[in-house]
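Q: All I have is the shape, not the residue letters:
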């Protein structure tokens, strides 16, 4: 039985249209700008059925430390539907005053009334997918909103009473220069967000961009954008705590994402939802869950695939997450979350220290600036 705090990820798989760079499990709505009420009701009920099966299968009796609506576009949900879902979840897994409840919002599908409803339903943190404040860049990215839409959405969220807002921004965009990348950060700062996710556009397989190959900035521009951006963010009081995550103080770091990065446990429900669960039996068992990806199939039956994380794969799975954190990790936490002795990392640590990618002191392994910048090279040492 799992009784300690746990995270819950809820996937909402629909978008108004799928962006050309997106490799997430997102599906364009048959009718743009609108989630059919009947479809919403069916999906919400299936989410609860999905959750009930997970709770029963894994023996979960825990309060939620965090809850995260991702997508797709969760802000397509009606506030009434969201309120119903959160109330039902609370009956199963208590949502407390300290539970972080985040919802991803698209500026094109959000307004003041909807934000008021979301806050009344129990959402206490918004992650607004701005991506850029340049209309030219937004058009190139295939986004359905404009700079004005993004500004209006952020201001509407503030008027609705949200005091914990993340802005999602990308850099390394087609045709972007260091000046235009930093201009995005300057524009974002006027809204005083509590948190910024600032990450480089990557071209992933099975996306439109992978086929069309847009012209991205040259390497020298990418390096300048990164260096200047990190310096600017630090001067503005945004403390970097993960490769692409910046917060105005420790209390405003994303609890839910920290669960991932610290190799914690979480449920994943919804079409394509993933979860990770640990159970202490004679040894520590770690399992990953994956739900049916295609929404119409999920609505018929949210089949669950459960796979064991083999002992030999646990070190790299842990490191892929923990080495993203500026704080690094304590060896005792590696032992607690993987069930393995710290000596399993001996070669990794020795090589990492030798190459200047990590430091090791007082039982803590910490990535250096080079280790964060060249994470892929660091992980090859595992």
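A: Structure received. Computed from a prediction, not measured in an experiment: that's the story for all the values here.

Q: C-alpha only now, for contacts and for neighbours.
A: Will do.

Q: Could you pull up the residues touching residue 212?
A: Contacts for residue 212 (Cα atoms under 8 Å, 6 or more residues apart in numbering) come out as none.

Q: hmm, I was thinking of residue 54
A: 60, 267.

Q: For it, which three-state class applies?
A: helix (DSSP: H, G, I helix; E, B strand; the rest coil).

Q: Could you check how far it is from residue 304?
A: Distance, residue 54 to residue 304, by Cα to Cα, to the nearest Å: 9 Å.

Q: hold the first one in mind and look at this next one:
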């Protein structure tokens, strides 16, 4: 489709940022009531046809990223572990053929405990996946049922065991502030997770997203704000005690195990997204472009064949960029070097001076000139901090 963009008025980008590849596999066994991702309950997955579309999508995207090296690959969903190891191998083989993939690239695949088994994990590892991210959410059967999950606590434990066997690094996803959950139960989930010595752990507050069943009809007995805050503080303290660093709003990692793919997002790197509903952010010398692909899987597969699968293209304007950059960078508890702002946006940092002064005066950001870093208060009230950078 024709690209209609507004070029931003800046000094331009001297060096393009690192590039990641995101691959969206949109099917799940069952749609969870809290999920607002572009995922669809499987009525039989057209794996071969969908992979055909993915690879054609990737070929059509090559002119936008020609010659650029891929630093990380992330299979998200949906539930990517519903795809066969052979299918994942076919995708990664094509990626290596079409693009320069770094030899030590981090390749992550999201998996759910209800869909994994030893043979499949081994196959994913053989295909080149280096990291799995397991959507455990809870080990408590009552809470899993309340969340509409299809796995039970035993499935979750078995999946964590398999992840530890087959992968040097893996992530366990947990949620807290669940319906009827007590502080003791939140701590118990964490202790069970830590028994598997995960190199990385994500802990998310259950949120009631619009346009989800939970958004329309909230579940009963949700913890109040004070109890949820107590859970968050207890989780942070326990993980710190276990030697895990709280490096991003919801992410904790042992040394050298932070998610490199997600770090590239937070540091305002580039990413090419292929698949149904995937988003891209691509930097050129004189503009930064966001793209979105057709959301529905069948419509996406049809549209790729017609080269009409990119449904939205826009350039970030000069007024967009400060908020877009800070929305990512300030999720990192240690922030980013101040020089990264100009390197990734092509704009001088002084255009943010009024917002930075307000943030520092309100105790939301550190005052060091060489670093952009939220204070503990800024981490706790991140939305208030980010609003200062909205100029539109």
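A: All right, it came through fine. Bear in mind the structure is a predicted one, so any value in this text is a computation, not a measurement.

Q: so residue 272 of the second structure sits right up against residue 289, yeah?
A: No - applying Cα atoms under 8 Å as the test, residue 272 of the second structure and residue 289 come out as separate, 10.7 Å apart.

Q: who's more crowded, these two?
A: A direct count of neighbours by other Cα atoms under 10 Å for residue 272 of the second structure and residue 289 places residue 272 higher, at 23 against 20.

Q: Counterpart of that one over in the first structure?
A: Alignment note (TM-score structural alignment): residue 272 of the second structure maps to residue 267 of the first structure.

Q: which outside residues touch the stretch of helix or strand residue 353 of the second structure belongs to?
A: Secondary structure here is read from DSSP states H and E; on that basis residue 353 of the second structure sits in helix 353-361. Helix 353-361 of the second structure is contacted by residues 365-367, 385, 388-389 when judged by Cα under 8 Å, 6+ apart.

Q: Kindly recompute the last result at 10 Å.
A: For helix 353-361 of the second structure, the external contacting residues (Cα atoms under 10 Å, 6 or more residues apart in numbering) are 322, 349-350, 362-368, 372, 374-375, 378, 384-391.

Q: so where in the first structure does it end up aligned?
A: The aligned range for helix 353-361 of the second structure is 346-354, by TM-score structural alignment.

Q: Give the buried residues for that stretch.
A: 348-349, 352-353 (16 or more other Cα atoms under 10 Å).

Q: a markdown table for those residues, including distance to residue 191 of the first structure?
A: A markdown table is the format used below for these (distance: Cα to Cα, whole Å):
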| residue | distance to residue 191 of the first structure |
| --- | --- |
| 348 | 42 |
| 349 | 41 |
| 352 | 40 |
| 353 | 40 |
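
Q: Next, give me the two most distant ones among the residues you listed.
A: 348 and 353 (8.5 Å; Cα to Cα).

Q: just to revisit the earlier point, okay, and the common contacts of residue 272 and residue 289 of the second structure?
A: 280-282.

Q: Filter those residues down to the buried ones.
A: 280-282.

Q: Residue 104 of the first structure corresponds to which position in the second structure?
A: Per TM-score structural alignment, residue 104 of the first structure is aligned with residue 110.
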